[in-house]
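Asker: Quick one, what's the 3D model for this:
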Amino acid sequence: MTLTTLLTGGSFFEGPRWHQGHWWVSDFYRGQVLQVSTSGEETVVLEVPTQPSGSGRLPDGSLVVVSMTDQRLLRWDGSELATYAALAPYCGGLLNDLVVDAAGHVFVGDFGFDLMGGGAPGPATLKRVDPDGTITVVAEDLLFPNGMVITEDGSTLLVGETLGNRYTAFDLAADGSLSNRRVWAEFGPAPTGTTTEEVLGQLVIAPDGCTGDAEGHVWAADAVGGRAVRIAPGGSVVDEVRAPDGLGVFACALGGDDGRTLLLCAAPDFLEHNRRPVREAVLLTTEVAVPHAGRP
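Answerer: The predicted model follows:
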């Protein structure tokens, strides 16, 4: 596949989404939520100095975005930015990625431990924030819950476990409740170890930011493989897009007018002390055969 550079000059791009003719993406260390045109024109929509990450749209069209370091969800209605939910009591690490279902339930995960500070890897929870503001822990013992996909029919939530070598699936009910937890895709045994380096060395695929397609497959950034992979139910890799030499891929999204443009968030690595002072992150695009479906 041919890769085209859409945008350069980022610190660390994450949480890519397609919405109304534009890409939306967070840049961690510039503290910005950006709108990016298909020709690569960048517009700063929000300043989030507490590190923005995953985002989604509520039923009224407003944007909800993760504020990582203070573990909040923020809501932007087009003019005002306000706290939507305070999740610090439910987190063991930085708040991270999210997905919003059709009824406005927000599912959001956290790191589970102090990744950048060298903490010992540990399990994390998945939180649900309801439209009335109620916060519920809906799943425990997830190994770095990260990118998520809700299938096109709205019946299934897929959660990528970046440090778990797998995707975990749940049946998703209309009221936002989860049931029938199961492994949707398994790439290798669940890693063991007391350091991030030990765990990373056991990962076959480290699913990061991801997106669903119309055949029920998932395109996922492989945070340790320098690529995005198209995963079939069960875990087979049926396609891949490799980043240029020296770059890793840490999130991806399907969009464009026909849903067949695959956007990659790429950078040399994910380490804060390396990424914060420089502007080496890029957005790359390529075209794929099967269009987007589901959420985000």
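Asker: going forward, measure contacts between C-alpha atoms and count neighbours the same way
Answerer: Will do.
Asker: can you give me the helices for the stretch 101-250 of the chain?
Answerer: In the stretch 101-250 of the chain, the helices defined using DSSP state H, counting those that start in this stretch lie at 196-200.
Asker: how about the strands in it?
Answerer: 106-110, 124-129, 135-142, 145-150, 156-161, 166-172, 178-186, 207-212, 218-222, 227-231, 237-242, 248-255 (DSSP state E, counting those that start in this stretch).
Asker: The closest residue to Ala251 other than its chain neighbours and Arg17, how far apart?
Answerer: For Ala251, ignoring the flanking residues on the chain, the nearest one in space by CA to CA, 6 or more residues apart in numbering is Gly209 at 3.8 Å. Between Gly209 and Arg17 the computed distance is 10 Å (CA to CA, to the nearest Å).
Asker: compare with the first, here's sequence two:
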Amino acid sequence: MTRTLTTLHRRGHFFESGRWRDGRWWVSDFYAGAVYSITPDGDVTTELAVPHWPSGLGWLPDGSLLVVSMGDRRVLRRAPGGDVSVHADLAEYCEGLANDMVVTADGHAYVGSMGYEWDEARPQKAVLVHISPDGTTALASDEVTFPNGGSILSDGVTLVVADTFGSEALAWTIRPDGTLVDRRIWADLGVAMKIDAGGQIVGLPAAGLDGCAVDPHDRIWMADGVGRRALLIAEGGEIVDEVAAPEGLSVYSCALGGPNGTTLMLCCSPDHLPTPRQAAAESVIVTVEL
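Answerer: So this is what the prediction gives:
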């Protein structure tokens, strides 16, 4: 299906972690060190400066904004009144960078990690960390190679997390205390990333699943940075729909929202690497009506 992409905002360094909240789009820009909100007409507000690279976004029940600070492995909390504090410290669990995050309606947060620093060529197995509403941290799962974008399904107790290197989406059931049980493969898209005996990447995954958003039928839109598109995936792995990125760009996050809830927002960039992205403001945010 041919669809028209509309540019919402351009000249970012690396847009990620798209969300829809309070009538605005919200995104992190890793290498600009800032969190932005953007109206559907494209008016931009800088919401928070995060010097150590912002990533995952979410909100507590009281309206506090949570932001993953990747480099120092923390989650920051901006209270409704504007005060900023450290909500949680993840350094005990994350050997590499902290990354994306999803927050439940009652304030339990799940943060993925990358298992390596940007300048390392040897990815290691990463972890998923649970943060209770009071900021207490615990290991949620170490059975995922690269936990990335996360979604909560409509039942409120099913967590689905993209495994970027595994080319699959994993699911868990959330207990009332926030712990995870019943790990299972929610969708398998094929070949996982290939890494040789020396730890070097020698083959890309079939789909580099990343930031995601649940549709009204509990299917999930997932960014595919390898395939340069966003995929609508049903449980079991069926690809129901897809939207291609603009020419020369890949999709690293997506969100559903807009005034009618039918707008798909895509965070697009030529790549995700620090050196070229810090040097050039080539990332864009586009929208498409579904």
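Asker: Kindly provide the TM-score of these chains.
Answerer: Between these two chains, after superposing, the TM-score reads 0.95 (TM-score structural alignment, normalised by the length of the second structure); 285 aligned residues with a CA RMSD of 1.2 Å.
Asker: ok so, going back, shared neighbours, Gly209 and Arg17 of the first structure?
Answerer: Residues touching both Gly209 of the first structure and Arg17 (CA atoms under 8 Å, 6 or more residues apart in numbering) are Ala253.
Asker: what's the counterpart of Leu74 of the first structure in the second structure?
Answerer: Superposed on the second structure with TM-score structural alignment, Leu74 of the first structure falls opposite Leu76.
Asker: Skipping adjacent residues, who's closest to that match in space?
Answerer: Val86 (4.6 Å).
Asker: corresponding residue for the residue nearest to Ala251 of the first structure in the second structure?
Answerer: Match for Gly209 of the first structure (TM-score structural alignment): Gly211.
Asker: cool, Pro52 of the first structure as well?
Answerer: That one, Pro52 of the first structure, aligns with Pro54 by TM-score structural alignment.
Asker: and its match, what does it touch?
Answerer: Ser28, Asp29, Phe30, Gly33, Ala34, Val35, Val67, Val68, Ser69, Met70.
Asker: returning to what we had before: how about the strands of the stretch 101-250 of the first structure in JSON lines, adding mean neighbour count and distance to Arg279 of the first structure?
Answerer: Converted to JSON lines, the strands of the stretch 101-250 of the first structure look like this (neighbours: other CA atoms under 10 Å; distance: least, CA to CA, whole Å):
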{"stretch": "strand 106-110", "mean neighbour count": "26", "distance to Arg279 of the first structure": "25"}
{"stretch": "strand 124-129", "mean neighbour count": "23", "distance to Arg279 of the first structure": "30"}
{"stretch": "strand 135-142", "mean neighbour count": "16", "distance to Arg279 of the first structure": "32"}
{"stretch": "strand 145-150", "mean neighbour count": "29", "distance to Arg279 of the first structure": "24"}
{"stretch": "strand 156-161", "mean neighbour count": "25", "distance to Arg279 of the first structure": "27"}
{"stretch": "strand 166-172", "mean neighbour count": "22", "distance to Arg279 of the first structure": "31"}
{"stretch": "strand 178-186", "mean neighbour count": "15", "distance to Arg279 of the first structure": "34"}
{"stretch": "strand 207-212", "mean neighbour count": "30", "distance to Arg279 of the first structure": "20"}
{"stretch": "strand 218-222", "mean neighbour count": "29", "distance to Arg279 of the first structure": "20"}
{"stretch": "strand 227-231", "mean neighbour count": "23", "distance to Arg279 of the first structure": "20"}
{"stretch": "strand 237-242", "mean neighbour count": "16", "distance to Arg279 of the first structure": "21"}
{"stretch": "strand 248-255", "mean neighbour count": "28", "distance to Arg279 of the first structure": "15"}
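Asker: Redo these as a markdown table? Include distance to Ala267 of the first structure.
Answerer: Converted to a markdown table, these look like this (distance: least, CA to CA, whole Å):
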| stretch | distance to Ala267 of the first structure |
| --- | --- |
| strand 106-110 | 21 |
| strand 124-129 | 25 |
| strand 135-142 | 26 |
| strand 145-150 | 17 |
| strand 156-161 | 20 |
| strand 166-172 | 23 |
| strand 178-186 | 26 |
| strand 207-212 | 13 |
| strand 218-222 | 12 |
| strand 227-231 | 11 |
| strand 237-242 | 13 |
| strand 248-255 | 5 |
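Asker: quick one: which of these is nearest Gly10 of the first structure?
Answerer: Closest approach to Gly10 of the first structure among the strands of the stretch 101-250 of the first structure is made by strand 248-255 (13.2 Å; CA to CA).
Asker: between that closest one and strand 145-150, how big is the angle?
Answerer: Orientation of strand 248-255 of the first structure against strand 145-150 (axes from the mean of the first three to the mean of the last three CA atoms, to 10 degrees) gives an angle of 20 degrees.
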